[in-house]
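Chemist: Please find the sequence and the predicted model below.
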Amino acid sequence: MMNRVVLVGRLTADPQLRYTPAGAAVATFTLAVNRSFTNQAGEREADFINVVVWKKAAENVANFLKKGSLAGVDGRLQSRSYDDQSGKKVYVTEVVAESVQFLEPKGQSDNQNTNQSNQLNDPFAGKGIEIEDDGGLPF
């Protein structure tokens, strides 16, 4: 069996860091991930994916990521349920991250709000120089 999820997107809010009674760090955040197609109005929609990360990685996420940060998540999909305060069963599906990659320098997301949609489409935009294909490649 295989259960693998790889996502790249922007945080919709600052991560929430908590500690279990045993002292294990756990951070939660929501990642906005653009869909690869547009809707009938020609707009690109996004999916909002809940992510959970544990231990040292959770502390790193809380310390270095914030709302708008571009991040890559590698993990697994998990479904669970619980009874809320009124006794109603609540179902939750989330990604449990094995690793979280910070995909831009700290503080850069502050300046990226105007280019946010372009950055999600091409995370390498504005990095380095553009190389033109002269057709001379042997493959």
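Modeler: Nice, thanks for sending it over.
Chemist: can we go C-alpha only for contacts and neighbour counts from here?
Modeler: Will do.
Chemist: what's the biggest helix by length in the chain packed up against?
Modeler: Secondary structure assigned by DSSP state H gives helix 55-64 as the longest helix of the chain. For helix 55-64, the packing partners by 3 or more CA pairs under 8 Å, 6 or more residues apart in numbering; DSSP states H and E come out as strand 16-19, strand 25-38, strand 89-102.
Chemist: The structure to be compared is supplied as follows:
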Amino acid sequence: MTNIVLLVGNLGADPELRTTTGGTDIASFSLGTSRPKRDGEGKTFKDSQGFTVKDTEWHRVTCFNGLGKTVAQYAAKGMLVSVRGRIHNTKWTDKDGIERYGYEIIADDVQFLNRPKQAESEPQEPIDPELEMAE
């Protein structure tokens, strides 16, 4: 049996990067995926202006080591990405002694589907559209 998940969505916030005491880099981010909202008959809901109403689900994504560093460096809130990985279930006891359950996606691969942000160390010069067209 296989545990594989493939999600395509937008980052809800900039990734957070942390490093464990053992030196492992871990980047985490929230990923929003949307689908059309449907009624009991399977028809899509439309708003007052005729646009399809969407249901959004939020997924917690975790990336390790090199992938984590790359995602933290180049990904930004709102970017469209594809995530391939596995679902990881967790169980913990909260401060009130109640057992809680959750899940996260452990990413094996993250593909940027639109332009990543510039690295902070790179100069960010505006692009002259006339020069691009001349090339």
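Modeler: On my side now, so go ahead. Nothing here was measured: the structure is a model prediction, and the numbers come from that model.
Chemist: Tell me the counterpart of residue 82 of the first structure in the second structure.
Modeler: Aligning on TM-score structural alignment places residue 82 of the first structure opposite residue 92 in the second structure.
Chemist: where does residue 13 of the first structure land in three-state SS?
Modeler: Taking DSSP: H, G, I helix; E, B strand; the rest coil as the rule, one finds residue 13 of the first structure in the coil state.
Chemist: That one - nearest residue in space that isn't next to it in sequence?
Modeler: Spatially, and ignoring its direct neighbours in sequence, residue 13 of the first structure is nearest to residue 67 (4.1 Å; CA to CA, 6 or more residues apart in numbering).
Chemist: got the angle between the helix or strand that comes right after the longest helix of the first structure and helix 55-64?
Modeler: On the C-terminal side of helix 55-64 of the first structure, the nearest following helix or strand under DSSP states H and E is strand 70-83. Here strand 70-83 of the first structure runs at an angle of 120 degrees relative to helix 55-64 (axes from the mean of the first three to the mean of the last three CA atoms, to 10 degrees).
Chemist: And strand 70-83 of the first structure against the second structure, how far off on average?
Modeler: Compared with the second structure after fitting, strand 70-83 of the first structure deviates on average by 0.7 Å (mean CA distance after the TM-score superposition for the first structure).
Chemist: Give me the buried stretch members for that strand, please.
Modeler: 70, 71, 72, 73, 74, 75, 76 (16 or more other CA atoms under 10 Å).
Chemist: now stretch 14-29 of the first structure
Modeler: 14, 15, 16, 17, 18, 25, 26, 27, 28, 29.
Chemist: roughly how far is that stretch from the heart of the chain?
Modeler: Chain-centre distance of stretch 14-29 of the first structure: 17 Å, with CA atoms, centre = their mean, to the nearest Å.
Chemist: just to revisit the earlier point, so which of the helices and strands packed on helix 55-64 of the first structure comes closest to residue 45 of the first structure?
Modeler: strand 25-38 (5.8 Å; CA to CA).
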